[in-house]
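Undergrad: no FASTA, just this:
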């Protein structure tokens, strides 16, 4: 299922509230999702290093398909689960696949 910026609230809720993804992984997760290092540096600077705000802006940039997000599969539950797997968050990736990826 393709996601877009209108899904930001659902993505944030799923990751941080339901699955308790720590906000401090936003930078590494952003790289896995296809955001460039300069974009992530700008996000960090714009939010004075506040990991919760950075996490939200990172997910927003991903949902808006910035940088090479499309090359990494575009914003979808499947690509998010893949990125979480690469960050060692296997149980969260499995939860997302079980909940959202019927044909993934």
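TA: Now that the structure is in, tell me what you want to look at. All figures in this text were calculated on a predicted structure; none of them were measured in a lab. Residues are numbered from 1 along each chain as shown.

Undergrad: make it CA atoms for all contacts and neighbour counts henceforth
TA: Will do.

Undergrad: residues contacting residue 70?
TA: With contact taken as Cα atoms under 8 Å, 6 or more residues apart in numbering, residue 70 is in contact with residue 34.

Undergrad: now do the end-to-end distance for stretch 68-78.
TA: 16 Å (Cα to Cα, to the nearest Å).

Undergrad: give the contact list for the nearest residue to residue 82 once chain neighbours are set aside.
TA: Nearest residue to residue 82 in three dimensions, chain neighbours excluded: residue 93, at 6.9 Å (Cα to Cα, 6 or more residues apart in numbering). By Cα under 8 Å, 6+ apart, residue 93 lies in contact with 80-82, 84-85.

Undergrad: A further structure is provided below for comparison with the first:
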């Protein structure tokens, strides 16, 4: 069982992308997810300008998150629980619930 306090890193990128894909995350919400995770709006706009494909935008945004290139002191370090909470905030409830169940975490 994974701990909700476990900090995620770049080695977890493939697992995160797989979980989002498997649990039907709407790619059109990648930017909203980034905002909830604490990625700066200007950084999201740069990602969008450089990568027109939404899946690539999602991957790049998650890379920024996992590399702590955001205000992690305010939003917390990358974790499954943080991702689940951000998904809830952008109304991706089913995705959040399924990932929480898969990772044996609380769906708060």
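TA: Happy to help now that I have it. For clarity, every value in this text was computed on a predicted model and none was experimentally measured.

Undergrad: hmm, back to that, give the equivalent position in structure 2 for the residue nearest to residue 82 of structure 1.
TA: Using TM-score structural alignment as the criterion, the counterpart of residue 93 of structure 1 in structure 2 is residue 96.

Undergrad: mean deviation, the helix or strand where that match lies versus structure 1?
TA: Using DSSP states H and E, the element containing residue 96 of structure 2 is helix 93-102. Average distance, helix 93-102 of structure 2 versus aligned residues of structure 1 after superposition (mean Cα distance after the TM-score superposition for structure 1): 1.6 Å.

Undergrad: the residue opposite residue 76 of structure 2 in structure 1 once aligned and residue 61 of structure 1, how far apart?
TA: Aligned by TM-score structural alignment, residue 76 of structure 2 pairs with residue 73 of structure 1. Applying Cα to Cα, the value for residue 73 of structure 1 to residue 61 of structure 1 is 14 Å.

Undergrad: which other residues reach the longest helix along structure 1?
TA: What stands out as the longest helix in structure 1, according to DSSP state H, is helix 51-63. By Cα under 8 Å, 6+ apart, the residues outside helix 51-63 of structure 1 that reach it are 3-5, 7-8, 11-12, 23-27, 30, 33-35, 40, 43-44, 47, 69, 74-75.
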